[in-house]
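In: can't give you the sequence, but here's the structure:
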């Protein structure tokens, strides 16, 4: 028997044996192999041994098909959540040991498998899913597993670590397995959403999804690559380079006829190569229907390029006997009405029945342009143009699977789920983990730092290290010029730092190909024209080669670069003084402006565009001025200094403008963001730094909610994608999550929150209701201690957060569970539906038959300094009040202060020992905590009398609460919903339990 047939037989045996374990615990391997060998004949029996596996593994590469089969299965078991067959945590050596023990394999085989398939320690994606039928198993890979192994190898050659590749493998599986089986006789259209981070590698994920999908049988892939030519071209090149490969691009043409003939990466051999066309090597080809420079065009010679060949004409294309012998087609198209119209028109002409074609539609930046913004409930309403064309594609392609990708998901989850023609992710939402080495919003803010502001340093404060204020002086232009000059100086100084690191080491063999600064103030071209003139004058007057410029750089180095890099360089080279760096300043200035063109304007206006921001074809060390073209999706390579004053009215838009998010290998400590502070917006004052902080909180809350509800209960999802929208929060009144013109189909009935901070915000506006609520709380306040307690919680530092203490003063008291429930029932609300799900849960845990809750600790935080005091209650004691304002309607933004949260969470049993005797003295089993905040809105703050008295109808008695961490109710379900079926308006609500 030949070596090739031996490998095939061994692969077939292990494929079958491991596939039989798809939904079960690991089983004795040799017994499973022997069972499968009975069906494969006498030749197979000789290979149904552990020795045969061990010999194969000793000579195997990490990308061999046998290793792929084992990688998939071991990763499944490594990532399994609370399996019955292992008590070890997922993705640990202990879990892997349990697996090997159940398989019954020797220590030698274990070491071989560990070396080829190391335990992935990366975070798993969070998946909110509807129920689905598993089909993507090792057996489904018997077609032509070609492009995923190739892509995996390419990533490893690029320097991706084993854990990063394993994480991508798991994350892409989570998507592909929820698509429909392309070979199934019945057509099903799955729709899903993948949520990443801004500039975090979403393209790598959907490239992997495409690779696995075409291997599994999807034969037409349509990538909607944004609304701009430059973004579409960037996506096309990435797919061509890393997935499609040289041979599929050339298809027999010479190297010089390629659309990448002038691309350095093409000439350096960095495009994937298979040696010859995949179809000649046992694989299948990918035919490109778009190129880097050309979007989809109506096909000139008929529509032959879209015709799918059938080896068995009597069978449908989706039959495995046809599907796995057919070429795949790939197109990257702009989200443009005319382009999509051409595609729809051509698809209608082809002879292959559209109902037979397994299609994958990848929608990059799916919250932009794709979402319908027309209220279809209005008479004669029509869908917006791009949404209409996407809907048309989905209607005419019954086997089309739609997967949207975005970092700002709120527009997508607010789509009405009952609109069957829209792109609501009815089947799944996958939240990708934060990648290793990524710099995101959290890395520029001190969201949960326990360190008091006055004790923060470059080492322990992200804001101090990376963020610089654009302060507006009395002469706004003069103040702006000072800040802009400092940003430009920082750009030159960090360029010199990069050259120093290239020369001195600490960055390996690599060099910094790109170094950029982004100025983003407006989308208007006339502003860009003015900026170009201003920045050009400032550059040539900066005097970087003379004494005045050098003195500014020296001061900036001594006060900023040196101390920040000393704390955060993480082993990278840092000059001991400016004098040691000075020799690199001249070369840095020359790289940036040596061609007399230090600035590139990227805005589509040919009159003022000064160059092309094509990072693929040449190194770019430039200042970029841009607007919308640089605000979404497009990657600005080497971005080190950002100067940002652009305003936006919703979180999705503003977050996408955070081009400084991304991977900054070798210069993370040099990244600086200059942000506008306290600018006016109509009658309001806005602060861009606070806006990004609020977005980050909204995003992290949303991801945390998804993570909490992703756990299955009795094998079924707690929530489906249709029930996700109520989980979206908003922290700033003027910064809405997304355009607020979409409805959703779920109504929250009960929200169980054991050990979680909950903060209702829909307080009433009517004077009678406010007076009523104040009256409810006065007896509770009267019963509080007269002595102020100092309460604290000590956090232990780790790799992601410095240690420190959250401490505050408070008056405390207790309230029996039944008394508190009576109060909860009586509180009046401006939007009762917001608190109703909480009340249902509080009713359940406070019942006479419940053993979950005994009492509530009442905590009234007090300001450290005297002031902001209200005289309340019959005893006429004074209490601290808090200034807060409503965001819209009856809703406030965040009311509590972060430093107040850790102590209540500890007392409720959600955190470990506080390290604070006063706090620990309040810890009692089955105790919850209520934190009371008397709130005064801005319009009433002048009404407070000198003695602290105020009319009770001008006080908002706000509160937050933490239920005991053990108060989980009668089962482990977190949410209970009802759903509204818009096709049955007026009929009873459907219970979705």
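Out: Structure's in. What do you need? Bear in mind the structure is a predicted one, so any value in this text is a computation, not a measurement. Numbering: from 1, shown residues only.

In: please make it C-alpha for all contacts and neighbour counts, starting now.
Out: Will do.

In: relative to residue 157, how far out is residue 113?
Out: Distance of residue 113 to residue 157, computed by CA to CA, to the nearest Å: 21 Å.

In: I meant to write residue 991 there.
Out: 52 Å.

In: picking that back up, and residue 113 and residue 157? which has more neighbours close in?
Out: Taking neighbours as other CA atoms under 10 Å, residue 113 and residue 157 compare with residue 113 leading, 21 against 11.

In: can you pull the contacts of that one?
Out: Each residue near residue 113 by CA atoms under 8 Å, 6 or more residues apart in numbering is listed here: residue 57.

In: what helix or strand does it sit in?
Out: Assigned by DSSP states H and E, residue 113 belongs to helix 107-116.

In: so residue 908 touches residue 927, yeah?
Out: Yes. Counting by CA atoms under 8 Å, residue 927 is a contact partner of residue 908 at 5.8 Å.

In: next up, a second structure to put side by side with the first:
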């Protein structure tokens, strides 16, 4: 029995013992050690292991168990069309074999997945299958769904579970569309072979095939269990669906799965082959057909539909024609950025002909196909939630509602404006045109040199932890650094050359200099370690979110990793992954089990879907204005067992600001989705919400909204907050305060103190509120004109006619005396601390841009959720609080949480609970007066802050004014038409594949 199998047995015994314990301490694992070691010794193949080996395997098992056991995950949320038949009943499940899905879940369990994560994969995939068409149905069907999951969070694992279930249920032809790049298609093919088929390419460098993955657990067909039909793949790691493939044995009588990229040549071949395969006098195939469209927001959408019903973009038209060849078909999209999918054209006409031309016997042939109306996910949208050990945008960038400490992974850089331009003159459209330029960088920027040094340090750090991770299923042997500077190939290739040159010198110095000489390379690397790693490696556990535990994150010093530097720098491959170089990323192990060390310089090919194994260092200055594109570029999101503290994101202020805005938009829409799911709303409801969300125009490519001059925006059922402030302009701060005091003076006779004595309340009509909103302010990120316009439109429809301004009077800051504010009594100011951590991106933005924003957990300025209960009666408050706590209690019970009643009573009630109970005739604007002494850390011996205050002559005795505006739900949504803003953006140019003539359908 090998060590991995032994660890699984030990963990099984630990799990049984742990069930009886409420709290798991280190002493508990020490106490049960001897008993468990003696128990496992009776197993064949374990008894022969010596005490030292068993002790290592036990300690590894404990660390894995401690790291996996706390992982939690919420069930997926659904929006389903009214009346959609859910055919997978409890009775029906009994008639469906579970051969493929059971084998797959066993495979995932052996890879060390948490039981809760496994349970959610199983449950969510079953939910999704139940909403697809019934493959055993005697009637025709066409079902369209969309699954949304975070970038690098495990969407592929989920759709492989759906595919396994769909094979068990009776789907006999499955086509997986895996993006527009061959690299991604090949990677997806390997995953499908490993997790669904069970055989295929096992060594890409030697082109060796055999059984793999699930096939090592159980085999089907002639080579295994003949009672279960084996699924076949006509495509392979090396070959998409083209002429040489389609002429091989491919029978629709078998169960088939094809992995194809979204390429017109490939899809054309499929169309012609499937239409030629039809029996005589038959117009359509009767077999159940499933398309799984990965990266469904990329290339699949119809960007031309707004021109008229006769228009369709090429890939979209081919997909719709493919679907129309079948009587029973389901379309299932997967994406991390659903904005484009819900904004896409919804052409309903199905009588259109789709023309396809190809060669037959040397002659050009035209064939016309029918099309389905669209691939819009009318039937259902499923939102997959991430497990607690996932690190995504919300753990790194600015949030409003997620109150978690941000991981200090971002390092701001300022030296790349000249060296790596992200654009060329508008008359230069192709990558080849860039080669005419002679202003290539002569040297690497200092920031990229330090990022490369960090990569060497991370490899050494991970090597120093290998002894503790050997035999662990959590060990990722690979190491990757991503350099993402431009979509232009020439810049990528030049960067590769410069990195090769620098790395050669770095390796030479590390091999030849004395390790203890602080004036040479080892001294330089120690300074880099102290600058970027010493603090986070020592304190990483303080930043881990709740439910995230990693016992392999052992503290290390530079002296600990120094001996590993020579091995760390050895054998690093530098690849420019683009169509010009042909460089490929292969992550196979060598004969000793060691992984690859790769610096990948890339553009679009590394932007979507592609998984970079063991990714630690990200040098990202790629310029894009589209949030969905930006999120997809976040290859650093995901799971990093044993090396989360190794990770760094080197980027610029502009990218951080865009990631902050994007993260907030995603967060708001996820909250909206979950609320709609609770209320049993439909995909159409979510579409309307996304279309009217104020951030929508900034989150997707303009081609999706092409020819749209007027756009509906709405603030109904939203909390709008000022989360960023201009802090270095003394005139702006003072003017805002004086204007606010003037308003207080004018409203003196209209101000009352609320019954809780925590607020001054001012009742206003719409015009008075608008006058208040027009006062001078120091806001950096709120669109006051759009808010005013929405309020005016709402008033025209007899909504939001009455407003209350509530000035918070109780905080934790200094006292603002009544004579300074013009109010009757003293106010204790709210506290919002300025950025503390040195070298953090928020601190950098504070000093370089003069902008104060999120600096710790979230950008939320709301003091407490109950602040938004001011307009509710006592009875209504108690009613909504009881309803919320009951929902939480039921949720905790479903998740099997201990003491659910006690925990539900302690759960903080969010502001939305109160705001959503407000009348649609009332709005609430809460004013938070924040202590500028706290913002500038006065008295904290922060010399940089003191100098900033003195240099800009800022009066810290006046407050910083922030707003939180609560809009209630309004039905029907008043919306509002606003002119399409000029965001100074152009559509992205895809770095697509060179046209491959061999992909053309031909008879020659």
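Out: It's in. None of these values were measured; they are calculated from a predicted model.

In: okay, buried residues for the helix holding residue 113 of structure 1 please.
Out: 109-110, 112-113, 116 (16 or more other CA atoms under 10 Å).

In: would you mind giving those residues as TSV with distance to residue 593 of structure 1 added?
Out: Output for those, formatted as TSV (distance: CA to CA, whole Å):
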residue	distance to residue 593 of structure 1
109	59
110	57
112	54
113	53
116	48
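
In: looking at residue 908 and residue 927 of structure 1, which one has more neighbours?
Out: A direct count of neighbours by other CA under 10 Å for residue 908 of structure 1 and residue 927 places residue 908 higher, at 30 against 27.

In: how much space separates the counterpart of that one in structure 2 from residue 759 of structure 2?
Out: By TM-score structural alignment, residue 908 of structure 1 lines up with residue 869 in structure 2. In this view, residue 869 of structure 2 and residue 759 of structure 2 are 12 Å apart by CA to CA.

In: now do residue 375 of structure 2
Out: According to CA to CA, residue 375 of structure 2 and residue 759 of structure 2 sit 51 Å apart.

In: looking at the two, which one has more neighbours?
Out: Per other CA under 10 Å, whichever of residue 375 of structure 2 and residue 759 has more neighbours is residue 375, with 29 against 21.

In: list the contacts of the more buried one.
Out: With contact set as CA under 8 Å, 6+ apart, residue 375 of structure 2 has these partners: 144, 301, 320, 331, 346.

In: likewise for residue 734 of structure 1?
Out: Residue 734 of structure 1 neighbours (CA under 8 Å, 6+ apart): 649-650, 887.

In: element containing it?
Out: Residue 734 of structure 1 belongs to no helix or strand, assigned by DSSP H and E.

In: wait, is residue 387 of structure 1 part of a strand?
Out: No. Read with DSSP: H, G, I helix; E, B strand; the rest coil, residue 387 of structure 1 is helix and lies in no strand.

In: distance of the residue of structure 2 positioned farthest from its centre from residue 485 of structure 2?
Out: Residue farthest from the centre of structure 2, counting by CA atoms, centre = their mean, is residue 749 at 50.7 Å. Separation of residue 749 of structure 2 from residue 485 of structure 2 (CA to CA) stands at 59 Å.

In: tell me where the stretch 751-900 of structure 1 has helices.
Out: Secondary structure of the stretch 751-900 of structure 1 by DSSP state H, counting those that start in this stretch: the helices cover 767-782, 817-826, 832-846.

In: can those helices go into TSV with extra columns for mean neighbour count and distance to residue 4 of structure 1?
Out: Shown next, in TSV, are the helices of the stretch 751-900 of structure 1 (neighbours: other CA atoms under 10 Å; distance: least, CA to CA, whole Å):
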stretch	mean neighbour count	distance to residue 4 of structure 1
helix 767-782	18	80
helix 817-826	15	72
helix 832-846	19	62
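
In: which among these is found nearest to residue 740 of structure 1?
Out: Shortest separation from residue 740 of structure 1 across those is recorded for helix 832-846, at 17.7 Å, computed as CA to CA.

In: which strands or helices does the closest one pack on?
Out: Under the contact definition 3 or more CA pairs under 8 Å, 6 or more residues apart in numbering; DSSP states H and E, helix 832-846 of structure 1 sits against strand 746-751, helix 817-826.

In: mind redoing it with 10 Å?
Out: When contacts are defined as 3 or more CA pairs under 10 Å, 6 or more residues apart in numbering; DSSP states H and E, helix 832-846 of structure 1 sits against strand 746-751, helix 817-826, strand 975-979.

In: mind putting the ones you listed in JSON lines, distance to residue 244 of structure 1 included?
Out: Below are these laid out as JSON lines (distance: least, CA to CA, whole Å):
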{"stretch": "strand 746-751", "distance to residue 244 of structure 1": "42"}
{"stretch": "helix 817-826", "distance to residue 244 of structure 1": "61"}
{"stretch": "strand 975-979", "distance to residue 244 of structure 1": "44"}
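
In: quick one: closest of the ones you listed to residue 777 of structure 1.
Out: helix 817-826 (8.1 Å).

In: return the list of helices and strands in contact with the closest one.
Out: helix 767-782, helix 832-846, strand 855-862, strand 927-936.

In: returning to what we had before: show only the entries of the contacts of residue 375 of structure 2 found in strands.
Out: Counting by DSSP state E, these place 144, 331 in strands.

In: number of nearby residues for residue 685 of structure 1?
Out: Around residue 685 of structure 1 there are 10 other residues, counting by other CA under 10 Å.

In: assumed it was part of a strand.
Out: Yes. Applying three-state DSSP, one finds residue 685 of structure 1 inside a strand.

In: surely it meets residue 691?
Out: No. At 11.3 Å, residue 685 of structure 1 does not count as touching residue 691 under the criterion of CA atoms under 10 Å.

In: between these two, what contacts are shared?
Out: residue 677 (CA atoms under 10 Å, 6 or more residues apart in numbering).

In: which stretches in the stretch 501-650 of structure 1 count as strands?
Out: For the stretch 501-650 of structure 1, the strands defined by DSSP state E, counting those that start in this stretch cover 515-520, 599-602, 621-626, 639-644.

In: quick one: closest of those to residue 462 of structure 1.
Out: Ranking the strands of the stretch 501-650 of structure 1 by proximity to residue 462 of structure 1 (CA to CA) places strand 639-644 first, at 15.3 Å.

In: so the closest one corresponds to what in structure 2?
Out: Counting by TM-score structural alignment, strand 639-644 of structure 1 lines up with residues 615-620 of structure 2.

In: mean per-residue distance, that stretch to structure 1?
Out: Following superposition, stretch 615-620 of structure 2 is found to deviate from structure 1 by 0.5 Å on average (mean CA distance after the TM-score superposition for structure 1).
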